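In: With the input below, show me the fold.
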Amino acid sequence: MSQSVDVVDVYVGLGSNIGRRLHHLSQGVQDLVDIAMPGSIRCSSLYESDPVGYLNQDSFLNMAVSFKTHLSAHDVLEKLLKIEAARGRVRTIRNGPRTLDLDLLFYGNSRISDTRLQVPHPRITERAFVLCPLRDLDPDLLLEDGQRAGPAAEDAAQRGGIQYVGRFW
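Out: Next up, the predicted model:
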């Protein structure tokens, strides 16, 4: 059962490294439109990145989306998990290959840490493939470590492993 809350700004990271990656991301964006308030969805550019964690896999296409919602953070998480499953996501290897990965990065200014959800996402500042798309959406977005998304993305991109692909939305 969905719990209605005040309007909240949400940031979601998207990634794909199996099959038709751009198609999977495009379908993911379309699915997110269904949980966003009408007209509120915004998309970053696309980036290609090296895998992190489990390295024996193809590179990823990554992006981020922001939108407004009335759903609770846990309801957003449930919707994201359902979208992943509907798009063929199978969880067999931690950080392994996936058709579509959706990570709830920010849920307004909330800080949530329970067995199901950590928001803000705990590894944002370690990952150029998250920071660069976030910079596209809001370079002034304040991260947990006090940095802004813009400068943090520049620093992360300097370390390599990520390449700008283009703007598709």
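
In: can we go C-alpha only for contacts and neighbour counts from here?
Out: Fine.

In: which residues touch the closest residue to residue 29 other than its chain neighbours?
Out: Leaving aside its sequence neighbours, residue 29 sits nearest to residue 65 (CA to CA, 6 or more residues apart in numbering; 7.6 Å). Residue 65 makes contact with 11, 12, 13, 14, 29, 41, 42, 43, 44, 137, according to CA atoms under 8 Å, 6 or more residues apart in numbering.

In: Could you pull out the helices in this structure for me?
Out: 21-33, 73-86, 128-137, 149-158 (DSSP state H).

In: Check the offset of the first one from the chain's centre.
Out: Yep, that's helix 21-33 we're talking about. Relative to its chain's centre, helix 21-33 lies at 12 Å (CA atoms, centre = their mean, to the nearest Å).

In: Next: the second one.
Out: Mean C-alpha position of helix 73-86 versus that of the full chain (CA atoms, centre = their mean) differs by 12 Å.

In: let's see this one next to it:
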Amino acid sequence: MTRAILSIGSNMGDRLALLRGAVAGFGPRIRAVSPVYTTAPWGGVEQDDFLNAVLVAEDPAYDCRDWLAHGQRLEQGAGRERTVRWGARTLDVDIVTCAEPVAGGFRACRSTDPELTLPHPRAHERAFVLVPWLDVEPDAVLDVAGAGRPVRDLLAELDTAEVAGVRPTDHTLTPAGGVAP
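Out: Next up, the predicted model:
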């Protein structure tokens, strides 16, 4: 079994429908869904704003590579094209961190494989990941350079303008009776 923190985003097409499709695509694996935020693009490529959210997911049969493969299938189904690094995209599914169960909780998996670097190497720099993550896990911890750091502390270290740029929306990704954060 693994537990994954997934960051999802879209800035092309019907952004909200694409994010809802990702939630539906992970189905019963979803344990929590953050509120939806709108954010400016990250990485310096001129493009439209994103809608972003964070999902907490678990599956007894999945390992970390299964989360990657599942996310990539959802991206392909949404018409994602990887032409420009940090460019516009219909759907982006990033694995922020993945953990395996151990006595008393979970232990974060580590990977330096270029196809699946865990934890995500830049998650601690991205307010659009940290803000919604705290909505679903107020005590979240992220491994940064080999040390577990409270996500709340990482967010406090970011530029205040970047944090302020993660703006709440009235959108929801779950239907009535669905998984709530």
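
In: Which residue of structure 2 is paired with the residue nearest to residue 29 of structure 1 in the alignment?
Out: Alignment note (TM-score structural alignment): residue 65 of structure 1 maps to residue 55 of structure 2.

In: With residue 53 of structure 1 instead?
Out: In structure 2, residue 53 of structure 1 lands on residue 43 (TM-score structural alignment).

In: From residue 110 of structure 2, how far off is the closest residue to that match other than its chain neighbours?
Out: Sequence neighbours aside, residue 86 is the residue nearest to residue 43 of structure 2 in space, at 5.7 Å (criterion: CA to CA, 6+ apart). Shown here: residue 86 of structure 2 relative to residue 110 of structure 2, a distance of 23 Å by CA to CA, to the nearest Å.

In: Which of these two has more residues huddled nearby?
Out: A direct count of neighbours by other CA atoms under 10 Å for residue 86 of structure 2 and residue 110 places residue 110 higher, at 17 against 14.

In: Per the alignment, the more buried one pairs with which residue of structure 1?
Out: In structure 1, the residue matched to residue 110 of structure 2 (TM-score structural alignment) is residue 111.

In: From residue 128 of structure 2, how far off is residue 20 of structure 2?
Out: Taking CA to CA, one finds residue 20 of structure 2 at 18 Å from residue 128 of structure 2.

In: okay, these two: which has more neighbours?
Out: Neighbour count, other CA under 10 Å: between residue 20 of structure 2 and residue 128, residue 128 has more, with 31 against 15.

In: Counterpart of residue 25 of structure 1 over in structure 2?
Out: Checking TM-score structural alignment: residue 25 of structure 1 goes with residue 19.

In: Could I get the contacting residues of that match?
Out: Contacts of residue 19 of structure 2 by CA under 8 Å, 6+ apart are 8, 9, 10, 91, 173.

In: What residue in structure 1 is paired with the second one?
Out: Which is residue 9 of structure 2. That one, residue 9 of structure 2, aligns with residue 15 by TM-score structural alignment.
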